[in-house]
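Colleague: A structural model of the following input is requested.
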Amino acid sequence: MSGTAGAVRVAEMAGHTRISTQALTSVARAAAAEALGVTPHEVRAEWSDDDGLLALSLVAPIAAPALTAVLRDPGRVAGFGGTMWDRAVAAKSEILQRVTALSGARLSRVDIRISGASMSEGGRVR
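Modeller: Below is the predicted model:
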């Protein structure tokens, strides 16, 4: 009987399992949007080969407090997680970890280009 069970297990595992580029892109856009405080449709994602691993390039705005709110209360910047630069740097590792955990894909790096600021009155929600 154990020979039959082994044959069934091999049959179940035969073949290929692939995750489409579109699915990976959707995961990457969602992870980036969450990390940057914007919506997924505001994020552009592109993939490239980096010596056999995937390199992710993102272009997106980043959430920022309204300038009038910062003038009234400079502490509002802290409610968004710090400066745009600090948040973008921190977002790279957060996005890499999230995409890897959700997809199983092996990423070599995440490059982010901030394309603008998405002004908001509230702080970043986590």
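
Colleague: only C-alpha atoms from now on, for both contacts and neighbour counts.
Modeller: Fine.

Colleague: name all residues that make contact with residue 121.
Modeller: Applying Cα atoms under 8 Å, 6 or more residues apart in numbering to residue 121 gives the contacts 65-66, 69.

Colleague: wait, is residue 4 part of a helix?
Modeller: Yes: counting by DSSP: H, G, I helix; E, B strand; the rest coil, residue 4 is part of a helix.

Colleague: give me the buried entries from the contacts of residue 121.
Modeller: Neighbour-count burial (16 or more other Cα atoms under 10 Å) is assigned, among the contacts of residue 121, to 65-66.

Colleague: next, the second sequence, to be compared with the first:
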Amino acid sequence: MSPAVQDAAPAADRNSGLAGHNRISTQALTSTAKAAAAEFFDVSPASIRVGWSDDQGMLAMALSLPVSLPALTRIAADPGLVTRSGGSVWDRAHAAKPYLLEKVTALTGSLVSRVDIRVTGVQLSQGSRVR
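Modeller: Predicted structure coming up:
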């Protein structure tokens, strides 16, 4: 099912005399969502799955992805590292929702109503190894 893509242009722009419409493909929306989520969670876009559904004329985005975390040995040596790396997995997923909603809406012009996130695993973040 192709998501319903809304033209978010103001009424003045829509009435400028230019006939036609703009469509953003599902693939373009998905690539944009993957890039934004990969940047926020510090993971590869290839490891992210994105799904779209209609939410009363707007788009609902569903993401399944791993999150990047410091190695447990690094956290044991420096417990404050959890806070500096964005908090717990729950905190990071919660903070990502409004960021991703705004980012994807701003980049695509599509009206995203909500973001659902499913964390599927953990990837160790790159950093100096503990010796």
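
Colleague: just the ones of the contacts of residue 121 of structure 1 in helices?
Modeller: If you go by DSSP state H, the contacts of residue 121 of structure 1 have residue 69 in helices.

Colleague: closest to residue 105 of structure 1 among the contacts of residue 121 of structure 1?
Modeller: Nearest to residue 105 of structure 1 among these is residue 65, at 33.7 Å by Cα to Cα.

Colleague: let me see the contact set for the residue nearest the centre of structure 2.
Modeller: The residue lying closest to the centre of structure 2 (Cα atoms, centre = their mean) is residue 37, at 3.4 Å. Shown in contact with residue 37 of structure 2 (Cα under 8 Å, 6+ apart): 45, 48, 96, 100.

Colleague: can you pull out the helices in structure 1?
Modeller: Residue ranges of the helices in structure 1, as given by DSSP H, are 2-13, 21-36, 67-72, 76-79, 84-103.

Colleague: how about TSV for these, with distance to residue 61 of structure 1 added?
Modeller: Formatted as TSV, the helices of structure 1 follow (distance: least, Cα to Cα, whole Å):
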stretch	distance to residue 61 of structure 1
helix 2-13	42
helix 21-36	8
helix 67-72	16
helix 76-79	16
helix 84-103	10
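
Colleague: and of those helices, who's closest to residue 55 of structure 1?
Modeller: Here helix 84-103 is closest among the helices of structure 1 (Cα to Cα), at 9.7 Å.

Colleague: so where is that closest one in structure 2?
Modeller: The aligned range for helix 84-103 of structure 1 in structure 2 is 89-108, by TM-score structural alignment.
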